[in-house]
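J.: Generate a structure from the sequence data that follows.
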Amino acid sequence: MDAADIPQLDATFSALSDGTRRAIVARLADGEASLSQLAEPFDMSLTAVSKHLRVLSDAGLVDVEKRGRTRHCRLRGAPIKEAVDWLSKYEAFWTDRFEALARHLAKDDQDKKERER
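T.: Reported below is the predicted structural model:
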């Protein structure tokens, strides 16, 4: 990932910073849905859900297509894949840290048992 990808990454993380938008993305991962279908589980107006969809669309995460009187939404995977790829770079770092912590805790347990003898 180079510097040109950073604005897209920022937009992705910003759009996903809201729980409602994450829930919409999770629903769209199952397939295309209409605006009214997306709004069903939320205690908010269609206008409010539309605003969330606009943020997701502006970030490139969702395509919204009007067919007749109905707006249909579908997930775009590329920006999410870029975010996952960026995060995966840090997976080894955190895995190493957790393994070091586990070794430290195991050593502390062993030292404690030896002192108790």
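J.: For the rest of this, base every contact and every neighbour count on C-alpha atoms.
T.: Will do.
J.: which residue is nearest the middle of this structure?
T.: Leu16 (5.4 Å; Cα atoms, centre = their mean).
J.: can you pull the contacts of it?
T.: 22, 56 (Cα atoms under 8 Å, 6 or more residues apart in numbering).
J.: again, but for Val62
T.: Counted by Cα under 8 Å, 6+ apart, Val62 has contacts 53, 56, 73-76.
J.: ok, now which ones touch the closest residue to it other than its chain neighbours?
T.: Using Cα to Cα, 6 or more residues apart in numbering and skipping the chain neighbours, the partner closest in space to Val62 is Leu75 (4.6 Å). With contacts defined as Cα under 8 Å, 6+ apart, the neighbours of Leu75 are 25, 28-29, 31-32, 61-63.
J.: and for comparison, fold this next one:
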Amino acid sequence: MVVEHELTDDEVDRLFQALADATRRDIVTRVLRQEQSVSALAGHYAMSFAAVQKHVAVLERASLVTKQRRGREQVVHAAPDTLRRAARLLESYEELWRGRARRIDDLLAEEVPPGDRGAE
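T.: Predicted coordinates for the structure are as follows:
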């Protein structure tokens, strides 16, 4: 069974690469709660402003966040649609494995005729 999903292979790669980093996951969590400027985000981490900007850029390339200029600041917004698409992809993999587990359960539940048991 092939897992069908609405993301290209490159999109999936960018998405999970972006989410592989704890700081980027934290940024996504923060902006899901409330939009924040890059400056405000930078205040939460023991790293340079430029490093936070790079993390935001990775998230933006993965379509997990968007930035909008407001005056002198860039405000970061979450892109929940991308997270929903990723969740659907993971659900597809889960269903694949649940189906395999059900088939294994069915095989194990089949009664083996006494003559087919071999040497016990």
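J.: returning to what we had before: what lines up with the residue nearest to the centre of structure 1 in structure 2?
T.: Superposed on structure 2 with TM-score structural alignment, Leu16 of structure 1 falls opposite Leu19.
J.: So its match versus Arg72 of structure 2, what's the distance?
T.: 28 Å (Cα to Cα, to the nearest Å).
J.: And Asp10 of structure 2, by the same measure?
T.: From Asp10 of structure 2 to Arg72 of structure 2 the distance is 33 Å (Cα to Cα).
J.: Tell me which of those two has more neighbours.
T.: Asp10 (9 against 6; other Cα atoms under 10 Å).
J.: Map the more buried one across to structure 1 for me.
T.: Checking TM-score structural alignment: Asp10 of structure 2 goes with Pro7.
J.: Could you list the residues in contact with the helix or strand hosting its match?
T.: For Pro7 of structure 1, the host element (DSSP states H and E) is helix 6-15. Helix 6-15 of structure 1 has contacts (Cα under 8 Å, 6+ apart) with 21, 55-56, 59-61, 79-80, 82-83.
J.: After superposing both structures, state the mean offset of it relative to structure 2.
T.: Its matched residues in structure 2 lie on average 1.2 Å from helix 6-15 of structure 1 after superposition (mean Cα distance after the TM-score superposition for structure 1).
J.: going on from that helix, what's the next piece of helix or strand?
T.: Counting by DSSP H and E, what follows helix 6-15 of structure 1 is helix 19-28.
J.: Please state the offset of stretch 4-24 of structure 1 from the chain centre?
T.: The chain centre lies 7 Å from the centre of stretch 4-24 of structure 1; the measure is Cα atoms, centre = their mean, to the nearest Å.
J.: Show the end-to-end separation of that stretch, please.
T.: Termini of stretch 4-24 of structure 1 sit 27 Å apart (Cα to Cα).
J.: In structure 2, where's the longest helix?
T.: As assigned by DSSP state H, the longest helix anywhere in structure 2 is helix 80-109.
J.: Give the burial count for the nearest residue to His5 of structure 2 once chain neighbours are set aside, as a bare number.
T.: Closest residue to His5 of structure 2 apart from its sequence neighbours, by Cα to Cα, 6+ apart: Leu89 at 5.8 Å. Around Leu89 of structure 2 there are 18 other residues, counting by other Cα under 10 Å.
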